[in-house]
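Trainee: Fold the following for me, if possible:
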Amino acid sequence: MWFIDTFQPKRLVIRALDERLSIRLGIRALGVLLLLWVLCALLIMLSLSLGSYPLSFEQLSQALFGGASSESVNTIVWSFRFPRVLAAMLVGAMLALSGAALQSATRNPLADPSLVGISQGAGVAVVLATVLWPEGVEAWRAWLALLGALVIAGVIQWLSGSRQGKGSIRFILMGIGVAAFINAITSALMTYGKIDQAMSALAWLSGSINGVDWSDVGLLAVWFAVMLPIVMTVSRAMPTLAMGEATAVGLGVSLIRLRTGLICLAVGLAAVATAVVGPLGFIGLIAPHITRRLCHSGSGLQLLICASVGAVIVALADLLGRTLVDPIQIPAGLMTAMIGVPVFILLLRRGHAAQG
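Mentor: Reported below is the predicted structural model:
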């Protein structure tokens, strides 16, 4: 049974199990989430219909419901465009959640997997395997990326520690320095590796979603389905970090366990997304900022909105990248940077104007 609380007209209250379970949701936040899901559906339809071989609404409907007019239309929709747009949305959602978890753990709005070395750690592991062990990289790419991201995250955590504890600013600065060092190692591997292996690594490093298939979608979907409930469970304690360490400890929160868990979740989400499509910058950075400007709600619903924002950004970036200068395809990683940098600058300027 659910109803709108008359004492709080802007909230939707869901009660169940003889009121032992009670959930309060913001009406505006639910509206924003629904709007984002509608936008995702619209982007899926546009991605399936637009491209070098445009499809009419009738052709698309026939292909989706098993009555394609030709085998080529069926192949275009189901073998190329559908897995591509689904992979883009899953990757965007995972990177957005990774950024939100990292920003909460470090209490720093500038934290992002691509800025603090986590994405670079996943990337250098995959590039190293591509150059030194090309025959086995496809089968072990996701696990190599996860291992590389975990190692780099551990190194950054260790380097950012001091006698006074671990500061968020120190963590960000150490992450930026380690990321620059890893980028140098990656460049060296590509410079002195074989040309075919270097070109394969370069295509992956550009963050291209071109070439993903249903097996990649399955991998992303499984990881997302496993990690989303964990993130939602941990989200109940995330607001306490913003209140300060003393308040969080007073509320019974174990700071070490919570921060370690959030960083592990951020690493896992970013590593798997990076393993499939390569590094995509700025998604984990701007998606939480956009979410906070769209609406304010409970942490769980806020994370769902954040994931939806990330899905929309990457799907839109991939769609623009393959249609703006068709038949040339711009990698999604370049498009996310083109979209993310202006948006981030605008957010910073508005933030400074509000403070002023």
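Trainee: all contacts plus neighbour counts: C-alpha atoms, from now on.
Mentor: Fine.
Trainee: Strands along the chain, start to end?
Mentor: Secondary structure of the chain (DSSP state E): strands located at 2-4, 11-16, 21-26, 161-162, 165-166.
Trainee: so of those strands, which one's packed in deepest?
Mentor: The highest mean neighbour count among these, using mean count of other Cα atoms under 10 Å, belongs to strand 11-16: a mean of 17.
Trainee: For the residue nearest to residue 81 when sequence neighbours are not counted, give me its contacts.
Mentor: Computed as Cα to Cα, 6 or more residues apart in numbering, the closest residue to residue 81 that is not its neighbour in sequence is residue 48, at 5.5 Å. Residues near residue 48 by Cα atoms under 8 Å, 6 or more residues apart in numbering: 55, 60, 77, 81-82, 85.
Trainee: The structure of the following sequence is requested for comparison with the preceding one:
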Amino acid sequence: MRTVAGLVTLAGSLAVAVTIGPADIGVGDVWSAVAAHLGGGPSRLTPIRDGIVWNLRLPRTLLAAVCGAGLAVCGAVMQSLLRNPLADPFVLGVSSGASTGAVVVVVLGAGGGALSVSGGAFVGAVCSFALVLLLSHTLGATTDRVVLAGVAAMQLFSALTSFVVLTAADAQTTQGVLFWLLGSLGGADWNDVWLCLTALAAALVVCLGSARTLDAFAFGQDAAASLGISVARTRLVLLCVTALLTAALVSSAGAIGFVGLVLPHAARALTGPGHARLLPVTALTGAVFLVWVDTLARTVLDPQEIPVGVVTSLIGVPAFVLVLYRTRRALR
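Mentor: You can find the predicted model right below:
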């Protein structure tokens, strides 16, 4: 029932969010444009208004929904896998690696024009995760050492990013890079939507198939192993799935913080700890949340746009303090 309600809320949020902006567009106009592009007959909109809906607002709003769902799901999986309520998708250093890859392409011109910002970000994210796997394997892949390896990779790539940004030739380039690093959906197109949606669908299939395994991890690695679960293999598979999904999302939208940290706790309050119910509700909660955050970010100071990551941080920090407070009470 909660999943159905979430789907209805998400569909309504998408339809309404696309109408919000300087151009006067209604929900009926949105459905008309979508139907026309899906083969349902000619659109009743003018070419300009149709382009605003189909080429600008709709892909951006859909990408916000996909990124919100994906980051929230990754956060839920990481919190269960590492048995840490404060874990999020960026704990493996993926966002820092993506940032380094992006600024290397923009500032240093790596790839000779053949590699886009998104491509460079994805390569950097994968390199960062590979370093985490190497370090954690060298140290002995316990959950604590995985987190420590992630922190080390995060600090390394953050330092590299800062160094590259300082070498930027002009202030305009630096400003553009910093805006992307804070999270931005302004450059969204249909290629980004399909890429991230495919990655999200594949990750959801794997994570939902591992729902009972994730439930067992809540009782500790020893308990999971006693149930016949291959702890090392399962952890490696789920870490790779969440890291690659996070890399795809960050490469398209930049580093949008706090979604993967806070939203799983909100969904867990609605469904309980069982992952078969938790993961779908977490995905829908994250999708609806980021759709409205992005709508706020692009309209509140119109025509100036606020980076999405700034808005999620302003909302997420108080929620994070609440999570810390509840965690402290639970440990007493």
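Trainee: now what about the TM-score between them?
Mentor: Put the two chains on top of each other and the TM-score (TM-score structural alignment, normalised by the length of structure 2) is 0.88; 325 aligned residues with a Cα RMSD of 2.5 Å.
Trainee: which residue lines up with the residue nearest to residue 81 of structure 1 in structure 2?
Mentor: Aligned by TM-score structural alignment, residue 48 of structure 1 pairs with residue 18 of structure 2.
Trainee: and the gap between its match and residue 8 of structure 2?
Mentor: Residue 18 of structure 2 sits 16 Å away from residue 8 of structure 2, taking Cα to Cα, to the nearest Å as the criterion.
Trainee: Closest to the centroid, which residue in structure 1?
Mentor: residue 95 (1.3 Å; Cα atoms, centre = their mean).
Trainee: how about it, what's its partner in structure 2?
Mentor: By TM-score structural alignment, residue 95 of structure 1 lines up with residue 71.
Trainee: From residue 223 of structure 2, how far off is the nearest residue to that match once chain neighbours are set aside?
Mentor: Distance criterion Cα to Cα, 6+ apart; nearest residue to residue 71 of structure 2, sequence neighbours excluded, is residue 260 at 4.8 Å. Computed with Cα to Cα, the distance linking residue 260 of structure 2 and residue 223 of structure 2 is 26 Å.
Trainee: Of those two, give the one with the bigger neighbour count.
Mentor: Between residue 260 of structure 2 and residue 223, counted using other Cα atoms under 10 Å, the more crowded position is residue 260 (29 against 14).
Trainee: And the more buried one? What does it align with in structure 1?
Mentor: Using TM-score structural alignment, residue 260 of structure 2 pairs with residue 284 in structure 1.
Trainee: May I ask you to confirm that its match is in contact with residue 104?
Mentor: No. Under the criterion of Cα atoms under 8 Å, residue 284 of structure 1 makes no contact with residue 104, lying 11.9 Å away.
Trainee: Mind telling me what residue 86 of structure 2 corresponds to in structure 1?
Mentor: Looks like residue 86 of structure 2 aligns to residue 110 there (TM-score structural alignment).
Trainee: Quick check: closest non-adjacent residue to its match.
Mentor: residue 285 is the one closest to residue 110 of structure 1 (Cα to Cα, 6+ apart), at 6.5 Å.
Trainee: With residue 119 of structure 2 instead?
Mentor: Using Cα to Cα, 6+ apart, the closest residue to residue 119 of structure 2 is residue 251 (6.9 Å).
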